[in-house]
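> Okay, predicted coordinates and the sequence, questions at the end:
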Amino acid sequence: MDKTHALTAFSALSQPTRLDVFRLLLKAGETGMAAGEISDALGVRQNTMSANLSVLHQAGLVRNERQGRSIRYFADLDGTRGLLGFLLEDCCGGNPDLCQPLISKLACAC
């Protein structure tokens, strides 16, 4: 991931509702959630949610899949890995042993 893409992702996550949506979709995992379910879970109007989901999608943090008449949203794990990789790219001055506790904590946080 390059700096411009990372800044777009950080910008998308800098708004409280979008951060809540992203975290909710990470928690939902492989099953994802329909847009209406996300709106209901967070108490946000559907048209507002649609705009927020669009921003997250453009930032590469969520992906969507049409299922019949509804659209299901998922956290984009490739985009998330790219963002985390960007953050940790130069971690610990190139000494991977120093980074291992942080990487282990991230991997086991779920």
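Ah, there it is. Numbering: from 1, shown residues only.
> Please count neighbours and contacts with C-alpha atoms only from this point.
Fine.
> Might one say that Met1 is in contact with Leu83?
Yes: A contact is recorded between Met1 and Leu83 when judged using CA atoms under 8 Å, the distance being 6.7 Å.
> distance between the ends of stretch 10-19?
Separation of the first and last residues of stretch 10-19 by CA to CA, to the nearest Å is 10 Å.
> Arg18: which element?
When secondary structure is defined by DSSP states H and E, Arg18 falls within helix 16-28.
> try it against this one:
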Amino acid sequence: MESEIAVRRLAALAQPSRLAVFRLLVKAGPDGMAAGEIARALDIAPNTLSAQLNLLSQAGLVRQRRDGRSLIYSVEFETMSALLLYLMEDCCLGHSEICTPVVEAAARGACCPTPQESLS
């Protein structure tokens, strides 16, 4: 990944409302959420939400699809993974303890709970 692309994606997340939208959509998973649901869940005005989603879309972090009259937004998980890998690409310089918490979390699936874990 080129650094300009990484900077654009990080800049899109560098605002509290956009970060909250992105994190909510990460939790929603591949099915995503309707714009109205996002607005209600985060108490964001629809026009403000539209602008936030537009910036996240332009950065390649979210996508939209139409389902009847609703616009459904979901995270571009490949893009998110690529950004995280880019950030950790040169991690540690021989100090594996720095990255150990991240590696351990990924290994145990902490970022991706099973359906039963999600219900508890």
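Cool, got the structure. Treat the numbers as computed from the prediction; the structure is a model and nothing was measured.
> on that earlier part again, average offset between the helix or strand that comes right after the helix holding Arg18 of structure 1 and structure 2?
Sequence order places strand 33-34 as the next helix or strand after helix 16-28 of structure 1, per DSSP H and E. Its match in structure 2 and strand 33-34 of structure 1 itself, once the structures are fitted together, sit a mean 0.3 Å apart by mean CA distance after the TM-score superposition for structure 1.
> Skipping its backbone neighbours, what lies nearest Leu24 of structure 1 in space?
Taking CA to CA, 6 or more residues apart in numbering as the measure, Leu24 of structure 1 lies nearest to Ile38, with 7.9 Å between them; neighbours along the chain are not counted.
> Which other helices and strands does the strand or helix carrying the one you found contact?
Assigned by DSSP H and E, Ile38 of structure 1 belongs to helix 35-42. Packing partners of helix 35-42 of structure 1 (3 or more CA pairs under 8 Å, 6 or more residues apart in numbering; DSSP states H and E): helix 16-28, helix 46-58, strand 70-75.
> Most tightly packed of these?
Using mean count of other CA atoms under 10 Å, the stretch among those with the largest mean neighbour count is strand 70-75, at a mean of 20.
> What's Pro16 of structure 1 aligned with over in structure 2?
Under the alignment by TM-score structural alignment, Pro16 of structure 1 pairs with Pro16 in structure 2.
> For that match, give its distance to Arg9 of structure 2.
In this view, Pro16 of structure 2 and Arg9 of structure 2 are 14 Å apart by CA to CA.
> Could you do Ala107 of structure 2 as well?
Taking CA to CA as the criterion, Ala107 of structure 2 is separated from Arg9 of structure 2 by 25 Å.
> who has more neighbours, those two?
For Ala107 of structure 2 versus Arg9, neighbours defined as other CA atoms under 10 Å are more numerous around Arg9 (21 against 10).
> How about the contacts made by the more buried one?
Leu56, Ala59, Gly60, Leu61, Leu83 (CA atoms under 8 Å, 6 or more residues apart in numbering).
> Restricted to buried residues, select these in ChimeraX.
Here the buried members of those are turned into a ChimeraX selection, burial being counted by 16 or more other CA atoms under 10 Å:
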select :56,59,60,61,83
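> what about structure 1, which of the contacts of Arg9 of structure 2 hold up?
Using both residues aligned by TM-score structural alignment, their matches' CA atoms under 8 Å as the contact test, the members of those still in contact in structure 1 are Leu56, Ala59, Gly60, Leu61, Leu83.
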